[in-house]
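A.B. asks: next input, structure requested:
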Amino acid sequence: MKGKFLLSAALVTGLTVSSALPVTYAHDELGDINIEKGERNADEISSVTVTEGSKNVKFLHETASVPLKEIREGVKNSTADVYAHKGFAYTGTHTAGGGNGGVRVFDLKDPSNPKEVAVFADQDIPGTWQEKVIVKTVNTKSFKGDLAVVSVQQLNSKDPNSKGGFLLYDVTNPYEPKKLGFYEVTKKTRGTHELYLTTQGDRVLVLASSPYADYYSHGKEKDFQLVDVTNPAEPKKLYEFDPRTLAEVDGSFDGYNWKAPDGKTRPVFNHSAYADENGKTAYLSFWDLGTIILDISNPENVKYEGRTAFASNQQGSAHSAALAKGGTVLIETREVYVPVKPGYEQSYGYTRIFDIKDKTNPKLLSEFKTDLTEDISENPTEQVTFGKTVHDPKVLGNTLYLSHYAGGVRAVDISNPSKPVQIGKYVPADANIWGVYVDRNYVLASDMGTGLKVLQKNNKSGN
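C.D. replies: Predicted coordinates for the structure are as follows:
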């Protein structure tokens, strides 16, 4: 079903609940809550596609909805994150069907009819899933072309044939990806969860977040690792970081539990990593410790700059980050899927926006909440759900795009970061949107159940 964006609404997508395997994830590894990522309650599921919007998103409409191909007969893989590069979409895969769904490559020559033309990273390591993929054009003495980095996580860390970390592929010809190398993290952790690929001149770096690496390796490896992949065949770790040694952090640590100055005990682990355009600053999402900012301009001499902080009544859950306004504004999404917790506000996860002109002292400008944020059931058994929390952020110009599981994709005007305004939403039928990626000509959304969604502009009629 197609529709156009209407005044004063938001961009959103949705999906059916996937039949994924029950696995434990970064945010609940050491906790007492274990639900399937993307799991939703029945009252969140809508069979109606909604597309609404105003301002610069009013002409966006769904032009394509493409399921993933079955690469093994009778096995349906679920979609994870999405990325685009040079007219091709790259979608990671989640755990449904036993994982090993690899990265799917779609030719977007005709965005209204994307063609899945290749799959890679699906057979390299058994018992794994390939969530995150980033693609960049690089030029070094060892490699010239388009380089893809893919996160690898284990379904069972006790499987002797499995291992986690990240894979590197040559996708210069997207129709024929070629494996270049693999970087392995400590065997006991589940692997690299989220990551980012950046360049510093002719140097190529991967920022890898491997939650609980410090815990499971007894301090031999850290949650955040900065890896030189200038030669993709020979990844080399340059630096690793864990905040427990920072004098700048008040309070004390007991393993992965931070005893904050306000008396609360909070979880702290590295969930995601992101870098600015010139690869000089890293933004690490460290859950209840906030977003940590590191100067990585000299990878051999990394320096701590600052971090965001939460109010005492806020669950932290710093999940992912994005930048706006030339890197002077930080977008922080918080994945809170347990809205009722003693001592905290009753709320699902929402977005926070910071002024980071002074990176040593991030200043909160605003908080953006959707209609789902405080839509909390009175029934405790229906409260725990991923369906109503924000997930990942992307920015193009003055528009912030947020993936929101059952809430689809939301478009937010951040021309004035102190006063964000929702200007669009796209919620496909049975939405379960994991990721969103924006380009000048289209918006891509990855739906865990139904595959790749493509929203395209039609500036003539908006139909």
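A.B. asks: going forward, measure contacts and count neighbours with C-alpha atoms only.
C.D. replies: OK.
A.B. asks: how close does Asp214 get to Tyr283?
C.D. replies: 19 Å (CA to CA, to the nearest Å).
A.B. asks: more neighbours, the two?
C.D. replies: Comparing Asp214 with Tyr283 by neighbour count (other CA atoms under 10 Å), the higher total belongs to Tyr283, at 25 against 21.
A.B. asks: how about that one, what does it touch?
C.D. replies: Residues near Tyr283 by CA atoms under 8 Å, 6 or more residues apart in numbering: 273-275, 291-294, 321.
A.B. asks: if you set the cut-off to 10 Å instead, what comes out?
C.D. replies: With contact set as CA atoms under 10 Å, 6 or more residues apart in numbering, Tyr283 has these partners: 207, 272-276, 290-295, 306-307, 320-323, 330, 332.
A.B. asks: likewise for Val454?
C.D. replies: With CA under 10 Å, 6+ apart, Val454 has these contacts: 60-66, 89, 108, 111-114, 436-437, 442-446.
A.B. asks: whichever of these end up buried, select them in PyMOL.
C.D. replies: In PyMOL, a selection of the buried entries from those looks like this (16 or more other CA atoms under 10 Å):
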select buried, resi 60+61+62+63+64+65+66+89+108+111+112+114+436+437+442+443+444+445+446
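A.B. asks: could you also give me the structure for this next sequence, so I can compare it with the first?
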Amino acid sequence: MVPRRGIARSGLVLTLAAATAFSAPAAFACDSEHVPGGGHAATAETRTTPATSESKNVRHLGNVPDAQGAISMQFLQYGRGHRKRDVMLVSGEFGLKSYDLTGDPTRPKALGELSMPGMWETEDTVVDAKRKLVFLARDPRAFDGNTDNGESGIYVVDASDPANLTTLSYVRVPAGHTTTCVNDCRYLWTGGPAKAESMPQDWGGRPIWVTDVRDPRHPKVFPEPIDLGRNDGKTDYVHDVQVDAHGVAWTSGRGGVRGYWTHGLRWDPVRHRLRWASAVDPVPYAGGGIDELAAESTFMHNSFRPVGRRLADGGKSRHGRRGNLIYVTEEAFEPGCAGDGVLVIASLRGSRGGQGWRSTPERPFRLDTVGTWSVAGQEGSDPDSGSCSAHYFDVRGDVLVQSFYAQGTRFLDVSDPTNPTQIAYHREADAASWQPYWHRGLVYVADNNRGVDILKLTR
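C.D. replies: Sure thing, here's the model as predicted:
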């Protein structure tokens, strides 16, 4: 566990009766992840790489310290032709900030800010590109709360004018660590963190709650959660949701990764009949537990299934038909690096019959591991500098870029999924790399200590 550190108390600038001003939570990792930030300058500035950084096959093009405390980001495009505008939205402990990338993508220009000091956690923030909306998940630990009885929910932010970010609505939700769009952002799936004291004692964490945001000014939260019994029959912590190019929503958390259809007429392998899938009543598709020999903690942080235009698993091969692979990260913090979280590439073969939903401690079902990768012992790593755990990643073609906290940003060749290979890396001495994003040929990294780093793969 990374040592906890404090953050200064400050006011909250929000036109929401439900939100009040407190200090930020002091925590780190999925149930406790936190590296405090500050830096709330009105305009962005860009700094160059300090001499203490280590890189291979990567150019560091700039840094935005104005976004210190960054956790996640997204990109929106506005206008057409000569009026086209490329905007980066960064969420973090400060709330939400917008930057213009149009003129020079390596020197973002500050546009606007929705100030929410003490906000937590906005991890893996999502946007509705059509309606220009941003959805921010409020963890119960935000604004000095706690997992036992703190308030969680979702802020819906209007980004139609990126220089004037405004809150459309706020709704309380029983979960609030992450929130994800499903069915073209008509609904949100919100999960995590650890369970509240009011929740069933046999739960290991919060599952998924569904929110209807077709009317963004009046979100509707459905009372019954979904993705129950995910950990060998036990309802447990769902950390995040990723939707693949075919529309399957993959839930990652303690107990593995499971995929659901959220639309269309589908065969339900659990109920053994055809039925209509919806965001509120999804149909199980595939997935299950991850082998403990690959990921000892079984706490899976996020996932990616390469299908459609994002296909990168080599198509038909020894792994069977296309779309048979799932990339999953384990978040785990152990002394040194050897036992920290890893990237796992697993096969979905043999899991489309509902096996992951029938798994029990007595008769466990586990996906077959195809390959793994850990930063431990890799070139450019320093176990004495801090956490080595895997965190968010992004894939383009055969190159996967991934954050490893204090071990920085790593680029992996995954053309052979049985042997992921590091081809480049960038690690700052003060790195707290949380989430990298491919965008227009560059990689933007949300770094909780440094703000946003802008990198270019040179290999």
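A.B. asks: re the thing from before, so which of the contacts of Val454 of the first structure sit within strands?
C.D. replies: Using DSSP state E, 60-66, 89, 436-437, 442-446 are the members of the contacts of Val454 of the first structure that sit in strands.
A.B. asks: Tyr405 of the second structure contacts Pro383, correct?
C.D. replies: No - counting by CA atoms under 10 Å, Tyr405 of the second structure stays clear of Pro383, with 11.2 Å between them.
A.B. asks: higher neighbour count, the two?
C.D. replies: Under the criterion of other CA under 10 Å, the comparison of Tyr405 of the second structure against Pro383 puts Tyr405 first, with 26 against 16.
A.B. asks: now do the contacts for the more buried one.
C.D. replies: 35, 385-392, 427, 430-435, 447-449.
A.B. asks: filter those residues to the buried ones?
C.D. replies: Buried by 16+ other CA under 10 Å: 35, 386-392, 427, 430-435, 447-449, out of those.
A.B. asks: next step: those restricted to strands.
C.D. replies: Of the positions in those, 427, 433-435, 447 sit in strands, assigned by DSSP E.
A.B. asks: and which of those residues is nearest Asp281 of the second structure?
C.D. replies: In terms of CA to CA, no member of those lies closer to Asp281 of the second structure than Gln435, at 30.4 Å.
A.B. asks: is it true that the closest one touches Ser91?
C.D. replies: No - under the criterion of CA under 10 Å, Gln435 of the second structure makes no contact with Ser91, lying 11.4 Å away.
A.B. asks: what touches both of those two?
C.D. replies: Common neighbours of Gln435 of the second structure and Ser91, using CA under 10 Å, 6+ apart, are 70-73, 123-124, 446.
A.B. asks: closest one to Gln355 of the second structure out of these, please.
C.D. replies: Asp124 (28.6 Å).
A.B. asks: look up how far Pro436 of the second structure lies from that closest one.
C.D. replies: Counting by CA to CA - Asp124 of the second structure and Pro436 of the second structure are separated by 10 Å.
A.B. asks: give me the neighbour count for the nearest residue to Gly118 of the second structure once chain neighbours are set aside.
C.D. replies: Among residues not flanking Gly118 of the second structure along the chain, Ala24 sits closest, at 3.8 Å (CA to CA, 6 or more residues apart in numbering). Around Ala24 of the second structure there are 26 other residues, counting by other CA under 10 Å.
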